[in-house]
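J.: I'll drop the sequence and a predicted model, then ask my questions.
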Amino acid sequence: MPQKTQHTPMMVQYLGIKEQYPDAFLFYRLGDFYELFNEDAIKASQLLEVTLTTRNKNAENPIPMCGVPYHAAKGYIDVLIEKGYKVAICEQVEDPKTAKGMVKREVVQLITPGTAMDSKTIDAKTNNYLAALSVTEEQQITIAYADLSTGELKAAQLTSIDDVINELSSLKTKEVVFKEAEHIELQTELQTKLGILISTQKDIEENAEFAYLSSEVENTGILSVLKILLSYLSVTQKRSLAHLQKAEVYTPTHYLKMDHYSKHNLELVTSIRTGQKKGTLLWLVDETKTAMGGRLLKQWIDRPLIQETAIRARQDIVESLVNHFFERTDLNEALTRVYDLERLAGRVAFGNVNGRDLIQLKTSLVQIPQLKEIIELMNKNEWDSLLSDLDTVPEVVSLIENAINDDAPLSLKDGSVINDGFNQTLDQYRDAMRNGKRWIAQLEAEEREKTGIKTLKIGYNRVFGYYIEITKSNLANLPEGTYERKQTLANAERFITPELKEKETLILEAEEKSLALEYRLFTEVRETVKAYIERLQLLAKTVATIDVLQSFATISEKYHYVRPELTFDSQDLMLVNGRHPVVEKVLGQQTYVPNSVEMDANTEIMLITGPNMSGKSTYMRQLALTVILAQMGCFVPAETANLPVFDQIFTRIGAADDLISGQSTFMVEMMEANQALRHATSNSLILFDEIGRGTATFDGMALAEAIIEYIHKHVHAKTLFSTHYHELTVLEEELPGLVNTHVGAVEEDGELIFLHKMLPGPADKSYGIHVAKLAGLPNSLLSRAAVILERLEQKEEIVLGNHTEPKNVPLSNVMKEEPTSVGVSEAAEGQLSLFGALDETESTVIKTLTELNLLTMTPLEALNALHQLQQQLN
């Protein structure tokens, strides 16, 4: 960077401020623009698509420069924040009229991805969390996180890096803060795995505000990470954090635990295929009417309950709402008129609220008495706790009603924010302004009458004030000595009179004083409302809770869900005619085929066989989503449901490479299986879909059987295990806790028809060729596959060297005896004899197929290669 002494005083000031914020774009206020210089300008011009110019163009080294209008800066800042950058807002902090030398400037706020409050990129129903991490001497990882827009502040103690990744993934936080120069390896790992912005905080502050926010925290590790988080917020925002709520310490094990793999596989809030909300559990259950209800719903999906009292309390209210249709309808209508109380309260405390925000706050509070009245009509004890927290906050309603104009403009600088009659002095100023302008209009009419000039007009601009304008063609009609010439235009002359200047002074002074007084009065109103922040935040939580519960009742009534019976001391599971809630919504209730899940206390594993595409994965997800709905407190899609309360859900569903970590599908599969086997308990639910298919047949079969045996012997969790290894079905005879079930399918006239119905016992065949036919493979290929299959089925033995075992015997039994060696060429001859003679085209296709390196190809490249091979065979 060039020496500051080589620059103008302004650039010296800029460079000095920039040194304090090297990792942020510095928006430096110059008049009506925010300017950026040097590397900031070059990079911002590309990201924001604005023109890059230079300062001091004739200098030897001109300075790159770009700028954005201050009144439109918010949109540009949002773009940078969304792309993961920080923006430091540098403003003038003294009056230029009284400044000596350079006007003093300071950064008044550092906006970061984790501290953005009202960005257009933040969805109303989505939290924007900033997290901080620290590691205790006992190697426990502590986390604290806050949503600056709502005031939410929470903290927890975690045990492993996996737990950290799970929490950060669930929170979808874009930024994590560490104490400077600490835990570098952890920072690097999080950047690699999550692509998250890492920020550091050098100085850890302590003050009375921090002490209050952490007053109910006793754990020293959590106190430490809270100080890091609060210090960062204080340094970046440079204002009071009074709207933050007292830190709430939670224990992750007090909720149904799901790792980020399971949440992803089950598509709770994001579709695997599209990355969108549509097609997810959230999409199904979100009938919330308020933004804060939508945010709370996401939190409930992320953390279903495991405590009996809390679950039953939610179920009782949902049942009450289901049984009171008309009251629920009125409740919903009232909720639609409630604005985002949480974020409105946050804006009040943060000091960036305007008149319309306060009107929205009043409008929301006016609905609370109606909400209370509707709930009281239901007259149920289960509503008592929520009713007591429905605070109408009448003091705030009365203040805003008296003070703020219902049609207040967005900008506080435009006036007309404060109601007439609220302040006597303001009324006097307004009277002078209104009468003065009325006098101006009257003077214009009089001057026209006196001069006979019908086009005479009185105008105003900021440079000359009020003036009388007369076209040049009418100048001869002016009386002598009455008007004083002020300005000459191309087609007109402008004049003033002593009387006009006197009224101008009165009007302009009144207008200036009126605006200043209005702003001061609005600030006083805002500070008064700020004293009620805690009551408003509690009210917001209560309304959000009611909103989510009515959402549960709405979908339960709409889709004919039933209240599940949950048992806390039994492992009996009975789900009669259950449905996959999301698939049912897509297909319609008349089309969806329901299925039951029956596993008594002695049944731990359900081994599921059946054709691909027949619905095995849907059946497994169905149970998991039903459990999640039940433990959220919602009703479930079934005729009847008796479910144990699970402590954890583990899934291995679907196949996908983890390209960021460089891990293959099979490695991801094994990692997810490992998570379940190491951490599941007898109260957990495990869903394993086609474990072992990502490797060679015998390897996969061996692993699948070993995993089943391990779960049966050591874990004892309720497990649904789907497989295409039919050899595993005989495990039912060896493992008393395992039962076979399969998806029904029938073959009519060579066509496969899926019944999508679960039936007891193992499937009789795999129907793989039929599925290939449904996928559209060439007929010649399918015919050839049928011939090969027939030859294979004629061999009723599994061949391992010179050792043979009957078909459908567990692989572990086969492997108990050490096989004798066999020559490779001999084995190859045995395999080739199954296929018969190949023609030249088939040989070429097979050769090409064997030479393909699938591990280096994208899915699209692999599909294109397969299509080309198909074309050759056709």
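T.: Received the coordinates, thanks. Numbers count the residues shown, from 1 in each chain.

J.: C-alpha only now, for contacts and for neighbours.
T.: OK.

J.: how near is Ser119 to Glu82?
T.: With distances taken as C-alpha to C-alpha, to the nearest Å, Ser119 is found 9 Å from Glu82.

J.: what about versus this one:
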Amino acid sequence: MDRKMRRAVGTSSISIPAETSRRETTSSSLPKYKFHLGACSSSRTPASSRRSAKSCVIVSVVEGRGNARGEVGLASMDALCSELSLSQFIDTASYTRLRIQLQVLDPVEVIVPDTAMDKSKSMTAVVEIIENTFPSAELTFVARQHFSDMRGVQLVQQLSTDESSNITAEVLQKYYCMAAAAALIKYVEHIQNVLFAQSSLKITYEGLSKVCFIDVNTMHSLEIVGPPGHTRASSNRSLYSVLENCLTGGGVRMLRSNLLQPSADVSVINARCDAVDELLSNQPKLERLRAIISGAYEIQHLVTLCCYLEKEADSIRSTEQKLSQVLNLKDTLNLIGPLRKALDSSKSTILKACYESLNDARFEEVRKALNERLSSKATMVEKSSFGVRNRRCYAVRDGQNNMIDLARRAYEEMLADVEEKAKEETANLADAKLVYTAQRGFHYSIGIADPLIELRLPSMFIQVVRHRASISCTTRELIKYNDRIAVAVDEIMVNSNAVVVGLLSQIRASIGYLYSVVEVISTIDFFASLAMYAMKTPTVRPSFSEANALVIRRGRHPLLDIAIDDVIANDCYLSKESRIAIITGPNMAGKTTYLKQVCLLQVLAQIGCFVPAEFAAFPIITRIFSRMGHNDNLTSNLSSFAVEMSEMVPVLANANSSSLIVIDELARSRLRLFDCLLHFRSTRLRRPLNRAISSIN
């Protein structure tokens, strides 16, 4: 596939300016990925904001060359959040771990070195995997020179905040993840037109030990999450949709990542079960915690704004976003007191750790800085467009900037003039009222009693638009007032920007505490979601057997348990002495459902969730494999049997004593042929059958 063809299928090649100094890396263009004002606007409720938030994860991938081929470095960052994740691992020939990690991250864009465009060079296989497995992700080629491990080490040391990062000297020696980090940071700064401040990013290295790997095919066949690019209807048929009761975007992301990569550390799992058990046994506490975090906004974006250095000029739109974010932060920090009080009597290790994280002296410092700069009048959530604009105009406290105060007085006077003018112009129209929308500004809406009767308006009314039950219009005088009001609002925004930039710079010193707040809210939301699931359906706390046995008594399929009232429960027993179970039965008896049920209950147990059963004991599993379905692959010119055999290859190559393997009717397409041959032999042939089979094979 040549370069022109790659562009046609959603890939691109980009040139990043040479790195003479970090301050010169930004461009004058608009950011590629933008904050969604709908997700953070004061016109939306906090609980609904996470439904509108869309992650924009960008992943940087680099593979070793020569003898190091197969060693992969990975760096990922949400373009709208300030958290950088790193990992490095030695992968198999089929890049199983890379597929899994990309599925967990669910990127919108993947960047690779531009040398991967040359088929004679390394990483050709990686590019093909990205294109085939994640066709919706944009593939971008970046100059190889930006994948510099030395520059990566410098950037990681400069940008990481020690309190929230886990970067050690050993991690800094991992060549490939440092190279991936260098390219990703440079690329994000370039496309977002930003510059990260020193000691501002949360940079974490995520080792792949003590986790349970689930390959991409197994994720889909077990219906753990919906398929890539899934619709809302298809996402309702997954384990994720059954458990998803989250109120914040952070809780949603934590739930999804844990489902796709469950823990394999028994101490971590038991600590999670303790947290769920405590919330389940104290339902008033659970309801109180959910009520508190339902008022929390997505402050990850605000933390990101704290990471950006001041630019020479910000647009009005950018200032509006920052004002909305700092107001949302102020409202969210007002919940910290009630949240600490609700967590004060916690007994589980995780919930006590959440309380300790919030009990920080920097909380008062941040809140004091916000109260000194921001007005208490702007904390109320107003859903109308006019209310949203007023909230931003009055966000900065009086006396902080004389130009803001003067512009506000002019703004207030013009609003009063508009009301007087509206009374004058609509004096003879009984059903006319003055309304405001973000698109048209102030205009008139005139109610229509009978849509069939044509209403004649005076000639001064222009831009008349007829709706089903009303007519909207304006006048030349009203248009002039709108223009003057817009100038006053812009003046307020421009001068408010200077105040907000200073506030963000002051808050940046406490950014480690803000990262803790984000993590605590996400953690509480995650465990509250698991507790809500356990409360709605009969479940039991899983235990983990030292005998390495899998014992389930009257277990139920999680998806069927929610959708069907009368679900048939099933038992399962596997141990060291009895490691294999063969399930037989007629068609439509539920054999496949039973196999999926066992795997899904294992996943639920290892994320720390209670499972739908009367009793459940599990071993710690590090790999889950499944071979289900029997479709052929015409694009690869493979028959059903060939597809089945190819899917069994990684199972045979990677399975070990801590793996859970489910195989559904292997070689199903050949079973009927084998039955026919047996019948033919018994009725027609007198000679041995082995020669006939070998000729067919």
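T.: Perfect, I can see it now. Predicted, not measured: the structure shown is a model, and the values here were computed from it.

J.: what about the equivalent of Glu267 of the first structure over in the second structure, distance to Met380 of the second structure?
T.: Alignment note (TM-score structural alignment): Glu267 of the first structure maps to Glu223 of the second structure. Look at Glu223 of the second structure and Met380 of the second structure: by C-alpha to C-alpha, they are 42 Å apart.

J.: Phe213 of the second structure now?
T.: Distance from Phe213 of the second structure to Met380 of the second structure, counting by C-alpha to C-alpha: 46 Å.

J.: and the aligned partner of Leu241 of the first structure in the second structure, how many neighbours does it have?
T.: Leu241 of the first structure maps onto Phe196 of the second structure when the alignment is built from TM-score structural alignment. Neighbour count of Phe196 of the second structure, defined by other C-alpha atoms under 10 Å: 24.

J.: residues contacting Phe196 of the second structure?
T.: Leu159, Glu189, Cys307, Tyr308, Leu309 (C-alpha atoms under 8 Å, 6 or more residues apart in numbering).

J.: and what of Thr280 of the first structure?
T.: Taking C-alpha under 8 Å, 6+ apart, we find Thr280 of the first structure in contact with Glu267, Leu268, Val269, Thr270, Ser271, Val582.

J.: could you do Phe610 of the second structure as well?
T.: If you count contacts by C-alpha under 8 Å, 6+ apart, Phe610 of the second structure has them with Cys273, Val276, Leu530, Ala534, Thr539, Val540, Arg541, Pro542, Leu604.

J.: for those residues, which one is nearest Asn402 of the second structure?
T.: Comparing the contacts of Phe610 of the second structure against Asn402 of the second structure with C-alpha to C-alpha places Leu530 closest, at 51.1 Å.

J.: what's the neighbour count on the closest one?
T.: Leu530 of the second structure has 29 neighbours, counted by other C-alpha under 10 Å.

J.: now it: closest residue in space that isn't a chain neighbour?
T.: Cys609 (5.9 Å; C-alpha to C-alpha, 6 or more residues apart in numbering).

J.: so which residues of the stretch 1-150 of the second structure form helices?
T.: Counting by DSSP state H, counting those that start in this stretch, the stretch 1-150 of the second structure has helices at residues 3-8, 37-40, 46-52, 96-105, 124-133, 149-159.

J.: who has more neighbours, Glu223 and Met380 of the second structure?
T.: Shown here are Glu223 of the second structure and Met380; by other C-alpha under 10 Å, Glu223 has more neighbours (20 against 13).

J.: so that one sits right up against Leu239, yeah?
T.: Yes. Counting by C-alpha atoms under 8 Å, Leu239 is a contact partner of Glu223 of the second structure at 6.3 Å.

J.: Leu172 of the second structure and Phe89 of the second structure: what is the separation?
T.: Using C-alpha to C-alpha, we find Leu172 of the second structure at a distance of 14 Å from Phe89 of the second structure.

J.: next one: Cys306 of the second structure
T.: Distance, Cys306 of the second structure to Phe89 of the second structure, using C-alpha to C-alpha: 32 Å.

J.: over to Gln101 of the second structure?
T.: With the distance defined as C-alpha to C-alpha, Gln101 of the second structure ends up 11 Å from Phe89 of the second structure.
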